[in-house]
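Undergrad: sequence and predicted structure below; questions after.
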Amino acid sequence: MRASVANQDLVMVGGGHSHALALRMLAMKPEPGLRLTLVSPDSLAAYSGMLPGLVAGHYRLEETHVDLRRLCQASGTRFVRARVTALDPAARRLTLDDGSTLEYDWLSLDVGATPDLETVPGAAEHAVPVKPVSDFHRRWRALLADLDHRTDELAITVVGGGAGGTEMVLAVARALIEQGLAARLSLVTAGDLLPGYPRGVRLRMARRLADAGVRLRTHARVQRVDAGRLTLGDDTLDYDFLLWCTGVKAAPWLAASGLPCDGSGFVRVNEHLRSPADERVFAAGDCAAFPGDLPKAGVYAVRQARALAHNLAAAVAGRRLRTYRPQKRFLSLLSAGDQDAVGSRGVGPGVAGPWVWRWKDRIDRRFMARFDEPLPAMTAAPADSAPYCAGCGAKVGAGALSEALAPLRPFAREGVEAGLHQADDAAVLNWPAGQRLVQTLDYLPAFLDEPYLFGRVAALHSLSDLYAMNATPHSALATVSLPRHHPRLQGRDLQRLMAGAVAELNRARCTLVGGHTIEGPELAAGFTVNGAAAPTALWHKSGGQAGQTLILTRPLGIGIQLASLMRGQAHGPWLDTTLDTMLAGNGPARDALAGLTDTRPGACTDVTGFGLLGHLLEICEQSAVDARLDLDAIPLLPGTLALVEAGVVSTLKPANDQVLARCEHRGVAEDDPRLAALTDPQTGGGLLFSIDRERAAAALAALRRHGLHATQVGELTVKNHKAFATLTLHGDGPC
């Protein structure tokens, strides 16, 4: 991916309302030389205003969430899917849950708040919090599915009588009606219903609770939660499903960072949304403790976005900051379940009815529509007047290089006499006696601007060829191209890329022994990897025999999914699944097959750039056989067919499609979108191997024990052409 020249890093942690809007604003008026990175554990960020409507069944999941990957792609922002576990302001460094670190020059925090389950004994073990929304929504859908198969009436209890709990229990009531299901509903609150709201709003919502059959328990503080039972002072309340919507707490790493925080652990900020103790740290949304103790409400986060975006850019450039002044009153629209809502501006009786819900619906949809509108990409900083050197002058500077490599701890393999830390001109290896040297090279331009993840994929992709031949990884040399940024930023990129690569090389017990770095127009990396194998243990493409079963260890569609990313049409959850698939590696598949005691693959290859059909054709040609594939059995990544039907395919597709001329189509239309998946180039694809039919079940079982969902996709057949191998595609059931 081509990068703009940058000299400072702004890292934004969390995909809350403030950050989602601020990213759009920064993209519309980019600050030259500033590189943006967004860190979030999820690709989808929930819009809190539509969550009750999602539960009630008024909206689909996609309508209620901001696709952060797509937003980052549109705004020229790096996206790191990870959870922050520690912050060191002095070192300007974040630690992520994947074990990597991320350094910054400027930091903005919008990580929200989570329900506090620790203050009530047993709540953490038995209650379902509304956040994270992804986990809550999964458990809610599971409950609906369970209710659909039960004949007894379940008790569903919501704890928390504020806006969130009241809207949620009414949404639950509506969803049950829509599904034709029955349950006993209770809303429990330690004080009055909807504290802080006008009396008219509270009366209207209480009436709607009664109409929905919700039993309201006010002034009932939960003292203990046991399995199936709440203790409320001298009383108890039984439940089958307990939803927790009261009290919030901050992420513990905020207070642990040493930044000034309030009593609940939220980061204190001044009127500029800036930490009073660290001018390089800003915070907004629920995680920020603003002077005056603002309520934790999304309406404040939305209004803070403009001030936050202005102040981040201004701080970087040394300009004057803008004061954020929270509104004294704001429009509050509460969902009441059945496309009904109650609204107020903090005073008076308020308004209510279906027309208020339609008003709220228009406002919410208009807010979400902003994130589907095209955005200008971040522009480059002014070009350096000095031309960039080629040849050895393109090497990355020694300072940036040494700082990036110093923390690496590559696996120490016996027999490496000179490697990464010896500073010799070449690596020196003492090769095991009686072993064959199996050597391969792969080099990839980055498909996304996240060095740590890309480093992992590049290493796994290079190791894949060794696994396809049953060789044991031994050592590796790296080749890396870094975009032209400030040397400090180059060092950060190189450190993250190599940290990701070394994590995978170490997992494979493969020693990094050296490498080479240059500056270039885009991030790219590859590895020359060495493997060892006994001559008789090697697997080849030439060992296939007619009658053997074909097994594929991983779904197809990686190239199509990456093409959607390049075109700005990626769907976050689909891409997350794709990346997780790529990061699985082929080591477990090789270990599973190598562990079979009384058989071995006939032929084996990894499915990469030429697609499934291209690599299968190589097996057929080398083994002098034909093949028959069951198109209905080919596993595909989620969303792959939808993307193909939308016209999204890899640029390598036309070249790979030439293999289709070698195929007989039986029951498969020429325009079947599944054919695009068969020729789709795979980065980090799975293994394709043949095995004796009577041993196929044992191989599949071994792969499952190693966590792989491999699939039987066809068979090798007797060659019936003199000059060319023939592939037969069946689309009418198993071969």
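TA: Done, it's in.
Undergrad: for the rest of this, base every contact and every neighbour count on C-alpha atoms.
TA: Will do.
Undergrad: is it true that residue 354 touches residue 336?
TA: No. Taking Cα atoms under 8 Å as the contact criterion, residue 354 and residue 336 are not neighbours in contact, 9.4 Å apart.
Undergrad: quick one, which of these two is more surrounded?
TA: Neighbours per residue, other Cα atoms under 10 Å: of residue 354 and residue 336, the larger number sits with residue 336, 29 against 15.
Undergrad: included below, for side-by-side comparison, is a second structure:
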Amino acid sequence: MTAVAHHDLVLVGGGHSHALVLRRLSMRPVPGLRLTLISPDSLTAYSGMLPGMLAGHYQRHETHIDLSRLSRAADARWLPQRVLELDPVQRRLLLDNGDQVEYDTLSLDVGATPDLDSVPGARAHAVPVKPVATFEQRWRHLLADPTAARRVAVVGAGAGGTELAAALAQRLGATTEIQLISASELLPGYPDRARSLIRKRLLTAGVRIVEQAPVQRVSEGQLHYNGQPQEVDLVFWCTGARAPAWLAASGLPCDERGFLRVDSTLTSLGSPHVHAAGDCASFPSPLPKAGVYAVRQAPVLADNLLAATRGGHKRPYRPQRHFLSLLSAGAGDAVASRPPWPALAGPWIWRWKDRIDRAFMKRFENLPAPMPAAPADSDAMHCAGCGAKVGAATLNHALADLQTRVRDDIEAGVAQGDDAAVIRWSGQHRLVQSVDYFPAFMDEPYLFGRVAALHSLSDIYAMNADPHSALATLCLPRHHPRLQGRDLRRLLAGAVEELNRASCTLVGGHTIEGPEMAAGFTINGALTAAAWSKEGARPGQVLIVTKPLGIGIQLAAWMRNVHRGPDLDATLATLLQSNGPARAALSTLPPSACTDITGFGLLGHLLELCQHSQVSARIDLNTLPILPGTLAHIRRGIHSTLRDSNDQVLGHCEIAPALLGRPELVAATDPQTSGGLLLAVTRERLEATLAALRRAGADATVIGETVVKNHKAAATITLHE
């Protein structure tokens, strides 16, 4: 049951301060407070370990905080979006997907990005080191083909640029010419001894250091400084930090580089409801843009955000005069600097730095799970989405003796068991109607509204009908009416986005309060061509699925907070993929039979298709498309609570003994929310069908074939490899 909330605290950005605030709130939840984190990436880099990762000392997963897991542990909504606008008067944020999020209290930790507009050509021809996700993509391309960039320039010789140059020299070796260019001196603001120690190590590694050389222009293959063009293959830009443009555009007081002006309590000078920490905050006495300040600000920020939500007293943040700086110098070497003490260097400094960094990252391991592992107790918490569906055996038992009135104008109804009802309406017109409803798998209304609409539309597409209109049935948690209104607006906005894209008009609905968010839509469709159904498959045809499997398992892992951010990204992308384009792609290539894969899993829906078509099927387990990370979750015992019911379909399967322990079997019965289509097509149309589906963006995969059914036996599915 969802706890009642009355205050929306929204965090924008996944910087160090916010990561630590979320960690604290995961251990000490605050009654009545609803948390939301807006950050475009599921993983955020820890700056202290990033140079070590680039140099090859760490794997990527060791250096990134999983924001999706951290948000789940703190019972916070996670929105993987970017902010485009901030309206402090209406207390509203506009996101890059068109969604709008309202807040009562707002905190910003969005960092800083290199200024690419101060030098002509830099935006077009240089690679900024932030955002880190974009930089990492370019870095991976460089590692894949080092010969494509034999001459690399790093512009900006502060701490970040210096560590990057050292990492480049360590990773790429002597075959790459590396130059480090500074408009002033090496490591401005650092003591002379620290600069001397770093300089010696860079020169030993073969890095060319160019000081007092402001870059005038960047062009294709050239860097212009000291009045001369220098030939380069790749330019990394690490200088001139600026804030995101939407901060200054908000009208809140900002400094000359766009960073939000705050007082000693980390509160905006223009709004008591807005706070900031980390690099995006500008103090009366400017601070260096260093991660150590963000880490030290986190406890003060957490206390002051809670004070803002309760009307309490805020405490001041008092920055330290000096801080310890540990700079990676490549090759397992590092330099330590903390005035007034003399700088030190050597491998032991690197080992010291490594222990500090690993201890910081260890804070984000073993996060608490809001939901325990799936128990056998039938009264325990159950999965949401299509994992909350009533099992096939239970449903069939309830419908077996149901005496429904049969009208002549109903072509398909309960008795036919197809994906949607078909009704002859007003002459030759046929109405296709379907309804779906399920609890939210994530407490994120906009995303859930989109998925609920797409899932409801899927049955209409599986019947080859055109969506026409929709009625909504919605349940909202019992929060404060102000928060309920925000949820309702965002849920409907997400649903209408997908309904509009499908040319389907929302014409009404019904809303109630309940223990948790839930949504469903009755979809009316117009059937203007031949209907697709589960009948029509013939022996010798090919079976195709259009989306990967494993959604139910991934959502179960999410609910138990044992998922991985990148795997969740892939799952969300699959959930938000409409079956409309796949259906449109087959307008001239109609399948022999079709259904969509939802609550009963691949094998459950395939069995229905076989039974209706009077065929059997052979499936190759090795060909099943499965979402990344799903098989690992299965091996750890993660599965949907609908598994036991769905596994009854295995009684209709012929399975070789060697396959009985395979995790793919669990994926094959896993309930799919917003799953793909399952098609039977003739071999003559196979290549054309696959090409059409893939042009439409569907992940079309051949998984098996239909075969002759023993006329005396029930339809069976043979699983092999």
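TA: In hand now; what should we look at? Computed from a prediction, not measured in an experiment: that's the story for all the values here.
Undergrad: neighbours around residue 128 of structure 1, how many?
TA: Residue 128 of structure 1 is flanked by 21 other residues according to other Cα under 10 Å.
Undergrad: surely residue 460 of structure 1 meets residue 503?
TA: No. The pair formed by residue 460 of structure 1 and residue 503 falls short of the contact definition of Cα under 8 Å, at 10.2 Å.
Undergrad: the more surrounded of those two?
TA: A side-by-side neighbour count of residue 460 of structure 1 and residue 503, using other Cα under 10 Å, places residue 460 first with 25 against 22.
Undergrad: quick one: contacts for the counterpart of the more buried one in structure 2?
TA: Aligned counterpart of residue 460 of structure 1 in structure 2: residue 454 (TM-score structural alignment). If a contact means Cα atoms under 8 Å, 6 or more residues apart in numbering, then residue 454 of structure 2 has 498-499, 576-579, 674 as its contacts.
Undergrad: among those, who's most crowded?
TA: Highest count within the contacts of residue 454 of structure 2 by other Cα under 10 Å belongs to residue 674, 29 neighbours.
Undergrad: for residue 512 of structure 2, which non-adjacent residue is spatially closest?
TA: In space, and not counting its chain neighbours, residue 512 of structure 2 is closest to residue 475: 4.9 Å by Cα to Cα, 6 or more residues apart in numbering.
Undergrad: residues contacting that neighbour?
TA: Contacts for residue 475 of structure 2 were tallied using Cα under 8 Å, 6+ apart; they are 511-514, 516-519.
Undergrad: so where does it fall, helix or strand?
TA: Element membership for residue 475 of structure 2 (DSSP states H and E) is strand 466-477.
Undergrad: the helix or strand following that strand maps to which residues in structure 1?
TA: The first helix or strand that comes after strand 466-477 of structure 2 along the chain, using DSSP H and E, is helix 481-501. Alignment of helix 481-501 of structure 2 against structure 1: residues 487-507, by TM-score structural alignment.
Undergrad: mean deviation of the matching stretch from structure 2?
TA: Compared with structure 2 after the fit, stretch 487-507 of structure 1 shows a mean deviation of 0.3 Å (mean Cα distance after the TM-score superposition for structure 1).
Undergrad: what residues sit buried inside that stretch?
TA: Counting neighbours by 16 or more other Cα atoms under 10 Å, one finds that the buried residues in stretch 487-507 of structure 1 are 487, 489-506.
Undergrad: got it, and stretch 130-143 of structure 1?
TA: The neighbour-count check on stretch 130-143 of structure 1 (16+ other Cα under 10 Å) flags 130-133, 137, 140 as buried.
Undergrad: got a markdown table for those, with secondary structure too?
TA: As requested, those are exported to a markdown table (DSSP: H, G, I helix; E, B strand; the rest coil):
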| residue | secondary structure |
| --- | --- |
| 130 | coil |
| 131 | coil |
| 132 | coil |
| 133 | helix |
| 137 | helix |
| 140 | helix |
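Undergrad: which among those residues gets closest to residue 54 of structure 1?
TA: For the buried residues of stretch 130-143 of structure 1, the closest approach to residue 54 of structure 1 (Cα to Cα) belongs to residue 137, at 8.9 Å.
Undergrad: please name the nearest non-neighbouring residue to the residue nearest the centre of structure 1.
TA: Centroid-nearest residue in structure 1, with Cα atoms, centre = their mean: residue 576, separated by 4.2 Å. Sequence neighbours aside, residue 43 is the residue nearest to residue 576 of structure 1 in space, at 7.4 Å (criterion: Cα to Cα, 6+ apart).
Undergrad: residues contacting stretch 611-619 of structure 1, please?
TA: 541-542, 544, 603-608, 627, 656, 659-660, 677-682, 688, 725-727.
Undergrad: I figured residue 353 of structure 1 was touching residue 343, is that so?
TA: No. Taking contacts as Cα under 8 Å, residue 353 of structure 1 lies outside contact range of residue 343: 9.1 Å.
Undergrad: when those two are compared, which one has more neighbours?
TA: When neighbours are counted by other Cα under 10 Å, residue 343 comes out ahead of the other of residue 353 of structure 1 and residue 343, with 22 against 15.
Undergrad: aligned to that one, what sits in structure 2?
TA: If you follow residue 343 of structure 1 across to structure 2 using TM-score structural alignment, you land on residue 336.
Undergrad: measure residue 261 of structure 2 to residue 319 of structure 2 for me?
TA: 16 Å (Cα to Cα, to the nearest Å).
Undergrad: do the same with residue 49 of structure 2
TA: According to Cα to Cα, residue 49 of structure 2 stands 23 Å off from residue 319 of structure 2.
Undergrad: of the two, which one has the most company?
TA: A direct count of neighbours by other Cα under 10 Å for residue 49 of structure 2 and residue 319 places residue 49 higher, at 24 against 14.
Undergrad: which non-adjacent residue is nearest that one?
TA: The shortest distance from residue 49 of structure 2 to any non-neighbouring residue, by Cα to Cα, 6+ apart, is to residue 63 (5.7 Å).
Undergrad: how about the contacts made by the one you found?
TA: When the contact criterion is Cα under 8 Å, 6+ apart, the partners of residue 63 of structure 2 are 45-46, 49-50, 53, 361.
Undergrad: this completes my enquiry, with thanks.
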